[in-house]
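# need a 3D model of the sequence below.
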Amino acid sequence: MNKIFEYTSIFAPFINDFIHGKELQGYKATQLKWMLLEFDKFFTQTFKKDLFISSGDVKNWVGTRTCDKPNTLYQKYCAMADFCRYMCLLGYECYIPRRPRKCFANYTPTIFTHDQMRTIFNVCDNLAMKEHHAKSIMIIMPALIRVLYSTGIRISEALSILNKDVDFDRKVIVLNNTKNRCQRLAPVNETLEQVLRQYISYRNRIPTPGVANPDSHLFVSATGRPCSRRTVLTYFHRIIEECEIPRRCDQRGPMVHEIRHSTAVHSLIKLTRDGVDLYCSLPLLATFMGHRKVLDTETYVRLTQEMYPEVLKMNAEVTDQVYSFIISKLKQDYENRCD
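Here you go, the predicted model:
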């Protein structure tokens, strides 16, 4: 067990076994470890001496989480409930907390237009350093952004690609470290292949031993080390500013992940214009995006001006007439009920 995740409460051996069982099932347990570490510290601070979690213990723990967002608290409730259920299976009767109602995020991503994506590519190609930074990742940005847009993969999946995962013979990138813990293939078209070959040729000139080894990362900094998501986000914000793409009023974006949203929308546009029926295109898009369910893909697909400009440019007079008609019908129904 990592030294960061050293559990000290009376539940420590059970927590370690619980996490180990999850990992054997292929579960990515990093977030679970952090949440259970929080529970463990709470039980240590409250001097818990018996192997029993009561409803009062859960209530007292919730009282310490007043700063957590609703979705974060929901995830912690789920982790606590799973662990209590595990303890019950071992013969230690514990109170299984009821999960609170899940709050769905009202986050609306930015969908880049085709023109905006071309501008982003152009800015990436013309990035220049004002001063020397040995750890700069500027070399990867033109290729990385094109990989994200062409394949629709997540930024975490892109940064975990190894050199051996790029198969130019089969025209695919093998993705092993995915969100759903399932290996999948990302297609590589001719344009993306040219971009990757050019990037690899320049990257291999970095005077760092092993940068071209099959087990080394594809996207590395100027020192040959793997890149972090935070650093990529910093460069992406700089690119967005140079493209003069406005931020939302909440100042949260656009984020790198919104390239994936844009890819989903643009792919659906292309399928629709090619005459593919919507009920056939959504399953295809779900497979391309690496989703297990079509419902997951539907959250990525949004009505944009590029898809249906005639709908979004409807004259206000038309909508006003519809609105007036609905109001008149409601008033008429109300008067009839009163009579």
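
# all contacts plus neighbour counts: C-alpha atoms, from now on.
Will do.

# give the buried residues for stretch 258-276.
Neighbour-count burial for stretch 258-276, with 16 or more other CA atoms under 10 Å as criterion, is recorded at 258-269, 271.

# just the helices from the chain, written as ranges.
With helices called from DSSP state H, the chain shows them at 12-24, 30-45, 55-63, 70-89, 114-125, 141-151, 155-159, 190-203, 229-242, 258-273, 278-289, 294-298, 309-312, 316-338.

# any chance of the buried residues of stretch 258-276 in TSV, plus distance to residue 284?
What follows is the buried residues of stretch 258-276, written out as TSV (distance: CA to CA, whole Å):
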residue	distance to residue 284
258	20
259	19
260	16
261	16
262	16
263	13
264	11
265	13
266	14
267	10
268	10
269	13
271	10
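
# can you put the helices of the chain in a markdown table and add distance to residue 167?
Putting the helices of the chain into a markdown table (distance: least, CA to CA, whole Å) gives the following:
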| stretch | distance to residue 167 |
| --- | --- |
| helix 12-24 | 29 |
| helix 30-45 | 30 |
| helix 55-63 | 49 |
| helix 70-89 | 38 |
| helix 114-125 | 24 |
| helix 141-151 | 14 |
| helix 155-159 | 14 |
| helix 190-203 | 10 |
| helix 229-242 | 24 |
| helix 258-273 | 22 |
| helix 278-289 | 17 |
| helix 294-298 | 27 |
| helix 309-312 | 39 |
| helix 316-338 | 53 |
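
# out of the ones you listed, flag the one nearest residue 107.
helix 258-273 (11.4 Å; CA to CA).

# next, the angle from that closest one to helix 141-151.
Helix 258-273 runs at 40 degrees relative to helix 141-151, counting by axes from the mean of the first three to the mean of the last three CA atoms, to 10 degrees.

# for the comparison step, fold the sequence that follows:
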Amino acid sequence: MTPLELVEAYTDDHDLRDASTKIYKAAMNALKRHFGEEIDVGAIERRQILAWRKLVLADGLSKRSWNTYSNHLRTVWGYAIEHGILPKTLPNPFKKTTVVAPRRPSKIVASEAIHQARRWLMSLVDEEHCTGERSKITPAWFWLATFEVFYYTGIRLNALLCIRLKDVDWDRKLILIRGETEKTHREYFVPIMEGLEPHIRAILDAAERCGFAPTDQLFNVNRFSNHYRRAEMNSDQVEAMYKKLIAKLGVRMTPHRFRHTLASDLMKQPERNIHLTKSLLNHSNIATTMGYIEADYDHMREVLHERSLLQGALLLVRRADETGAPGTNKHQVQELAATEPLRLEHGPGAPVDPATQELAAALLQLQFDRAGTEPSLPPEELFTPSLLFTIMSSTATTPYSRTGSGGSSTRFAARASP
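Now for the predicted structure:
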């Protein structure tokens, strides 16, 4: 069996989108260029695949592109072996032939860049309205609406191109995304949010004035402007609009990057609902959704900071005094302890009983004596029970005696080490 016959058998047996079929055929065409069109696919061995991999990577093919070839061809060979097209005893020559690719650069579009793009498009809308002349992106109102659909919903470019007039349920504020446009082959709905409503309303009103039929492509710039001649809008026209945005702002911006941005933004919300994000992006599994989410380092820093607070790690951090003021010594600590009552977290303004006051002074003096240093005095708000426990744990080798009777305040007296 030739490579062409094998890939056609696979694509004919599967309900693939046109874009998916194109990827499988592209991978097989790459194999044909190396092995020849008439090679028997059953005769290809793993060592030959590894030699091919070494050659194309040395010629400059990216590791990510090679992995695309390897994964798709492994799937095709697996299908052929499973269904007896190739001998069932034949090992899959593409098994474990991928390589470790470098991490992808971030696909998140910064919020400020999105705001700048939105403001520019809105200025073009005003410009066309006031002058009656074409702007750099025309008709500006249509492209602003298209921009906002990608921003608010995160749908794929192909999904937008396949929305029909009847797919918009204005009463329920929903847009149907049809299954044939999706990798999962499942149809689903996206909500029309408050910010998106005026743009969808403008598209629907314009479609009504132009006499759209229910099955007509809704987002079709060719029907809304006499400067275009196509029957239906295609991806090239949408990508041309984004190229103008990129040229204006100097920031990489595409519909697919809006999907990544939406996923990451949703996971920064207090709820961080991964299942909601998965449903909105129409992924078949959460692992795919997680691949769209960028790490939130600000949130990560906050969580780690909260951990250090809960465990008392910050209480004993020594910080350099850059003011040049003389350091606080143990006599100042004792004086402050005698004149400034400590405050407890559980009662704002409630003074600590004398026993606890005595304990704090004794423990601080003992710690300073052991360290042989005179660290700066922590601020008043750090004199909390957690501080006392932390100091006690740091001086755990020193024995303390407990005095007092039932019902009275418990006292501890520090005893000198033997």
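
# what's the TM-score here?
With the length set by TM-score structural alignment, normalised by the length of structure 1, the two chains reach a TM-score of 0.68; 288 aligned residues with a CA RMSD of 4.0 Å.

# just the buried residues of stretch 258-276 of structure 1 now: which is nearest residue 64 of structure 1?
Here the nearest of the buried residues of stretch 258-276 of structure 1 to residue 64 of structure 1, counting by CA to CA, is residue 258; it sits at 34.0 Å.

# my read is that the closest one contacts residue 108, right?
No - applying CA atoms under 8 Å, one finds residue 258 of structure 1 not in contact with residue 108, separated by 9.8 Å.

# and for residue 82 of structure 2, the neighbour number?
Residues near residue 82 of structure 2, counting by other CA atoms under 10 Å, number 13.

# nearest residue to the middle of structure 2?
Central residue of structure 2 (CA atoms, centre = their mean): residue 293, 2.1 Å from the mean position.

# I figured that residue hits residue 260, correct?
Yes - assessed by CA under 8 Å, residue 293 of structure 2 is found in contact with residue 260 at 6.4 Å.

# between the helices of structure 1, which gets nearest to residue 175 of structure 1?
Closest to residue 175 of structure 1 of the helices of structure 1 is helix 155-159 (CA to CA; 6.8 Å).

# how far apart are that closest one and its match in structure 2?
Once fitted to structure 2, helix 155-159 of structure 1 is off its aligned match by 2.4 Å on average (mean CA distance after the TM-score superposition for structure 1).

# so that helix matches what in structure 2?
Using TM-score structural alignment, helix 155-159 of structure 1 lines up with residues 157-161 of structure 2.

# residues contacting that stretch, please?
177-178, 181-182, 217-220, 233-235, 255-256 (CA atoms under 8 Å, 6 or more residues apart in numbering).

# the same query, at a cut-off of 7 Å, please.
Residues from elsewhere that reach stretch 157-161 of structure 2, judged by CA atoms under 7 Å, 6 or more residues apart in numbering: 177, 181, 219, 233-234, 255.

# flag every buried residue along it.
Neighbour-count burial for stretch 157-161 of structure 2, counted by 16+ other CA under 10 Å, picks out 157-158, 160-161.

# now render those as CSV, adding distance to residue 355 of structure 2.
CSV is the format used below for these (distance: CA to CA, whole Å):
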residue, distance to residue 355 of structure 2
157, 71
158, 73
160, 72
161, 76
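
# whichever residue in structure 1 pairs up with residue 122 of structure 2 - how many residues pack around it?
When structure 1 is aligned by TM-score structural alignment, residue 122 of structure 2 is paired with residue 125. Residues near residue 125 of structure 1, counting by other CA under 10 Å, number 14.

# wait, residue 125 of structure 1 sits on residue 142?
Yes - using CA atoms under 7 Å, residue 125 of structure 1 is in contact with residue 142, at 5.7 Å.

# map residue 194 of structure 1 onto structure 2.
Under TM-score structural alignment, residue 194 of structure 1 pairs with residue 198 in structure 2.

# what's the burial count for its match?
If you count neighbours by other CA under 10 Å, residue 198 of structure 2 ends up with 13.

# tell me the contacts of it?
Contacts for residue 198 of structure 2 (CA under 7 Å, 6+ apart) come out as none.

# same thing but 10 Å
145, 192, 204 (CA atoms under 10 Å, 6 or more residues apart in numbering).

# between the residues you listed, which is nearest residue 69 of structure 2?
Nearest to residue 69 of structure 2 out of these is residue 145 (CA to CA; 36.8 Å).

# any idea how far the closest one lies from residue 27 of structure 2?
36 Å (CA to CA, to the nearest Å).

# quick one: buried residues of stretch 90-98 of structure 2?
Buried positions in stretch 90-98 of structure 2, judged by neighbour count with 16+ other CA under 10 Å: 92-95, 97-98.

# for stretch 59-69 of structure 2, same thing?
Buried residues in stretch 59-69 of structure 2, counted by 16+ other CA under 10 Å: 63-64, 66-69.

# now do that stretch: distance to the chain's middle.
In terms of CA atoms, centre = their mean, to the nearest Å, the centre of stretch 59-69 of structure 2 is found 25 Å from the chain centre.

# can you check stretch 142-154 of structure 2 too?
20 Å.

# do stretch 198-216 of structure 1 as well
Offset of stretch 198-216 of structure 1 from its chain centre (CA atoms, centre = their mean): 28 Å.

# what about that stretch, start to end distance?
End to end - CA to CA - stretch 198-216 of structure 1 spans 18 Å.

# can you tell me what sits against it?
Contacts of stretch 198-216 of structure 1 (CA under 10 Å, 6+ apart): 139-144, 160-166, 192-194, 196-197, 217-226.

# same thing but at 8 Å, please
139-140, 143, 162-164, 217-218, 222-224.

# repeat that for stretch 260-268 of structure 1.
Residues from elsewhere that reach stretch 260-268 of structure 1 (CA under 8 Å, 6+ apart): 109-114, 148-154, 281-282, 285, 289, 300-302.

# quick check: residue 82 of structure 2 vs residue 28 of structure 2, distance?
19 Å.

# next: residue 367 of structure 2.
72 Å.

# also residue 56 of structure 2?
Computed with CA to CA, the distance linking residue 56 of structure 2 and residue 28 of structure 2 is 14 Å.

# neighbour count for those two, which is higher?
Taking other CA under 10 Å, residue 56 of structure 2 and residue 28 do not tie; residue 28 has more neighbours (21 against 15).
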